[in-house]
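Here is my input, please return the structure:
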Amino acid sequence: MNARTSEELIRAEESLLAHNYHPLPVVVARAEGVWLEDVEGRRYLDMLAGYSALNFGHRHPALVEAAHRQLDRLTLTSRAFRNDQLAGFAEGLAALTGLEMTLPMNTGAEAVESAIKVARKWAYEVKGVAPDRATIVAAAGNFHGRTTTIVGFSSDPVAREGFGPFTPGFRLVPYNDLAALEAAVDETTAAVLIEPIQGEAGVVIPDDGYLAGVRELTRRAGALFIADEIQSGLGRTGTTLACDHEAVRPDAVLLGKALGGGIVPVSAVVARREVLGVLRPGEHGSTFGGNPLGAAIGSAVVELLSTGAYQRRAAELGEVLHDGLAALLDKGVTGYRCRGLWAGVDVDPAIGTGREISERLMQEGVLVKDTHGSTIRLAPPLTITREELESALATLATVVT
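Model prediction:
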């Protein structure tokens, strides 16, 4: 057991750490699979999975083994030198996504920032947009990260207020509205940046045909389609990528979170050769991007997904999740959106806010995360069993009914 209690550690955090998070009052000390244990030894079922960073659960044996093996050999060279893990990692991502080249980075926000730079460079060199005139169209309700550039095209006042002035060159349109998107795209448009499913907004799923419409619209306009699959990708929705539900292949896909196996931060821009081919030495970089430890773990993640077993599991258990939430409609739940093992659940505000519901679930041994208003998100590891998932749903039922 930890020598310090949860209360003592929470007080220390509140005193010493910036208050940019409002975590639930649970202090995790160890974890395995879908289970967490706090410093007092209480166990919790993880129904958040690190915002999809832990798609394969905590300390997946294959990923831990890959990390240990690489730790004993080489962890970092920087991209000043080559390492023996990076080529295999890029080959795996190409095979997994059907795209051709990889720009390895670390965090999801870095992948988004990198894609913005690449899209602008492509617009000037390939499309022929006049210098400093390139625009990027994004959707309201988006969550692409927390950098000053990214929050500048957020529609969330909490993310934006107090952080301006913001980077120009972005246009915001309603999500799931092809007519509005078409009206915003013109000869200056370098790219349309879209989440196939908006996670932070409450797992908002667009109408069937929307992603295919974005693909066709950008193709006609000579603009890039960039899909931010940092949360939705790598098996979460029952397919490798959420775009696969409409058999859509974007020009660039942004990956992160689960790509590092919940062990180290790993992200990537994976794109057509024509797109990433605009970068030349010295124009972009990252000391840790493409490091051999991250590449080795990323390759192990790709290997886990290569059989399709985790994607099938997410699809099958997603039906269990869907049915369990449907049974709660008008019984404390006013609405829900579910795709694979990912759901946004709207709880009757008379019962409590999303934060209050999350705290009640925590008391019952289930950990989730609230988002706006009375909405909570469910995103368990893809390794969860049917029995564990049904247990979590039963606990939710007792909390909201």
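
switch to C-alpha atoms for all contacts and neighbour counts from now on
Noted.

What ranges does the stretch 301-401 of the chain have for its helices?
309-326, 354-363, 386-400 (DSSP state H, counting those that start in this stretch).

I meant the chain, not that one.
All helices of the chain, identified by DSSP state H, fall at 6-16, 49-52, 61-71, 86-97, 108-122, 148-151, 157-160, 178-184, 210-221, 273-276, 292-305, 309-326, 354-363, 386-400.

okay, those helices in TSV with mean neighbour count and distance to Ile230 next?
Listed next are the helices of the chain as TSV, based on neighbours: other Cα atoms under 10 Å; distance: least, Cα to Cα, whole Å:
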stretch	mean neighbour count	distance to Ile230
helix 6-16	12	28
helix 49-52	24	8
helix 61-71	17	19
helix 86-97	18	13
helix 108-122	23	6
helix 148-151	20	14
helix 157-160	14	18
helix 178-184	15	22
helix 210-221	18	16
helix 273-276	17	18
helix 292-305	25	14
helix 309-326	19	16
helix 354-363	20	23
helix 386-400	16	23
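
what would the ones you listed look like in TSV with distance to Glu246?
Output for the helices of the chain, formatted as TSV (distance: least, Cα to Cα, whole Å):
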stretch	distance to Glu246
helix 6-16	44
helix 49-52	21
helix 61-71	30
helix 86-97	14
helix 108-122	23
helix 148-151	27
helix 157-160	31
helix 178-184	15
helix 210-221	6
helix 273-276	22
helix 292-305	19
helix 309-326	15
helix 354-363	31
helix 386-400	27
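
and for comparison, fold this next one:
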Amino acid sequence: MTVTTTDIPQRRELKTALPGPNSQALAARRSQAVAAGVSSTMPVFVARAGGGVIEDVDGNVLIDLGSGIAVTTVGNSAPRVVDQVQQQVADFTHTCFMISPYEEYVAVAEKLAELTPGDHAKKSALFNSGAEAVENAIKIARYATGRQAVVAVDHAYHGRTNLTMALTAKAMPYKKGFGPFASDVYRVPTSYPFRDPEGMTGEQAAQRAIGTAEKTIGADQIAAIIIEPIQGEGGFIVPAPGFLATIAQWCTDNGIVFIADEVQSGFARTGAWFACDHEGVVPDLVTTAKGIAGGLPLAAVTGRAELMDSVHAGGLGGTYGGNPVACAAALGAIETMQSDGLVARAAEIEQLATATLRQLQASTPAIGDVRGRGGMLAIEIVKPGTKEPDAALTAAVAKKCHEQGVIILTCGTYGNVIRLLPPLVISDELLTEGLQVLGQAFAELA
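So this is what the prediction gives:
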């Protein structure tokens, strides 16, 4: 039997104040059982979700503009994902690919070779989370090059494990108190058009980064540079045209592995299969997770076959990496993206939302910048007439939206960016209503 969530009304509906009594009761239980370090953006507990909405345990229906941080790109409990998962669970749930392999892992790797940038020979290794994929990409680059140094950029976010915390730029809440961190990790400036000197091109920003790396590390010591083609937690920063291509060419010229961290920006999210595609950049390695499997934990490193094959047998893997149920979900999610035209749908969402956000910007001096691609959009909030970040207003606007039943997320090194990550299956009507609530919040608070 196919289980779907199409019976959830695709409209915002608040039956109680948020949080309702059932969510409050669960919150009380949570406070006694769950570590305080695990935080939540919304104070409501979920009962069901599908399409562009989430229904809580009190019957409130909220507009979802977060997608579980870019995970439920195809919507929650998407029918093809549910079908594939149910069939796989009935067959077997785990054998460990390193012990006795199965076709689903191979099929996902084949899809990754087909969809990731470039037409060269590629291979993949599957893992559980974006941070795990990033760690393994670094392992592969170091092994293949025989070098140790790794370069990340300002405003980067790559995960919460020890090595990925070293790569991540933002201290609070991700790094504070958790050191010492992995060594031989260095940071260089990135391209941040809203905050770079006026008129700086992408090529100039890239040369600034390259100059810093060559002076402080030495190109011949660098194993890899890792960059999010559109930065996520750092503020949905879209680099100026030419930045990524210049960095990639410098890597090629100096035997450095160029790693594109597409954990948040990949799988149709930006109106292309991968954000690198917008710039025509072909990375040596690509890390993916989040949107790959419709909500189940799966991640991958995909790259040039000669790099992926450089590591000795047994050097890559993990007990749950490429779990068969998660692989089945990924095949269902990718089929949904392809069959339902979600790459094109992301571009439609960009067109609709950006027009509304720019109108809002024109009437709201606190909105300093509107940026993003596809269904990965953001507004940066500043003190009017300046570029000084206004984290307090950002938090207040987000809170007001949450109270009105619209899930939005914040981000940014300075805590002053509102990011929008709607499921790509959201209707125009729901998206428009969510943006109207956002506009009303600014009207009341800005």
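
Could you check which residue of structure 1 pairs with Ala441 of structure 2?
Alignment note (TM-score structural alignment): Ala441 of structure 2 maps to Val399 of structure 1.

Isn't its match up against Glu359?
No - in this structure Val399 of structure 1 lies outside contact range of Glu359 using Cα atoms under 8 Å: 10.1 Å.

Give me the nearest residue to the alignment partner in structure 2 of Ala90 of structure 1, chain neighbours excluded.
Using TM-score structural alignment, the equivalent of Ala90 of structure 1 in structure 2 is Ala109. Spatial nearest neighbour of Ala109 of structure 2, excluding adjacent residues (Cα to Cα, 6 or more residues apart in numbering): Ser124 at 5.5 Å.

got a list of what the counterpart of that neighbour in structure 1 touches?
In structure 1, Ser124 of structure 2 lines up with Thr102, judged by TM-score structural alignment. Listed by Cα atoms under 8 Å, 6 or more residues apart in numbering, the contact partners of Thr102 of structure 1 are Ala90, Leu93, Ala94, Ala268, Val269, Val270, Ala271, Leu276.

so how far is Asp370 of structure 1 from the last one?
To Asp370 of structure 1, Leu276 of structure 1 is 37 Å away according to Cα to Cα, to the nearest Å.

Likewise for Gln363 of structure 1?
Gln363 of structure 1 is 15 Å from Asp370 of structure 1, by Cα to Cα.

now swap in Pro381 of structure 1 and tell me
In terms of Cα to Cα, Pro381 of structure 1 sits 17 Å off from Asp370 of structure 1.

out of these two, which sits in the more crowded spot?
Higher neighbour count among Pro381 of structure 1 and Asp370: Pro381, with 28 against 23, using other Cα atoms under 10 Å.

you'd agree Gly318 of structure 2 is up against Ala125?
No - Gly318 of structure 2 is beyond contact range of Ala125, at 10.0 Å (criterion: Cα under 8 Å).

Looking at the two, which one has more neighbours?
Ala125 (22 against 16).

mind listing what the aligned partner of Glu429 of structure 2 in structure 1 touches?
For Glu429 of structure 2, the equivalent position in structure 1 is taken to be Glu387, counting by TM-score structural alignment. If you count contacts by Cα under 8 Å, 6+ apart, Glu387 of structure 1 has none.
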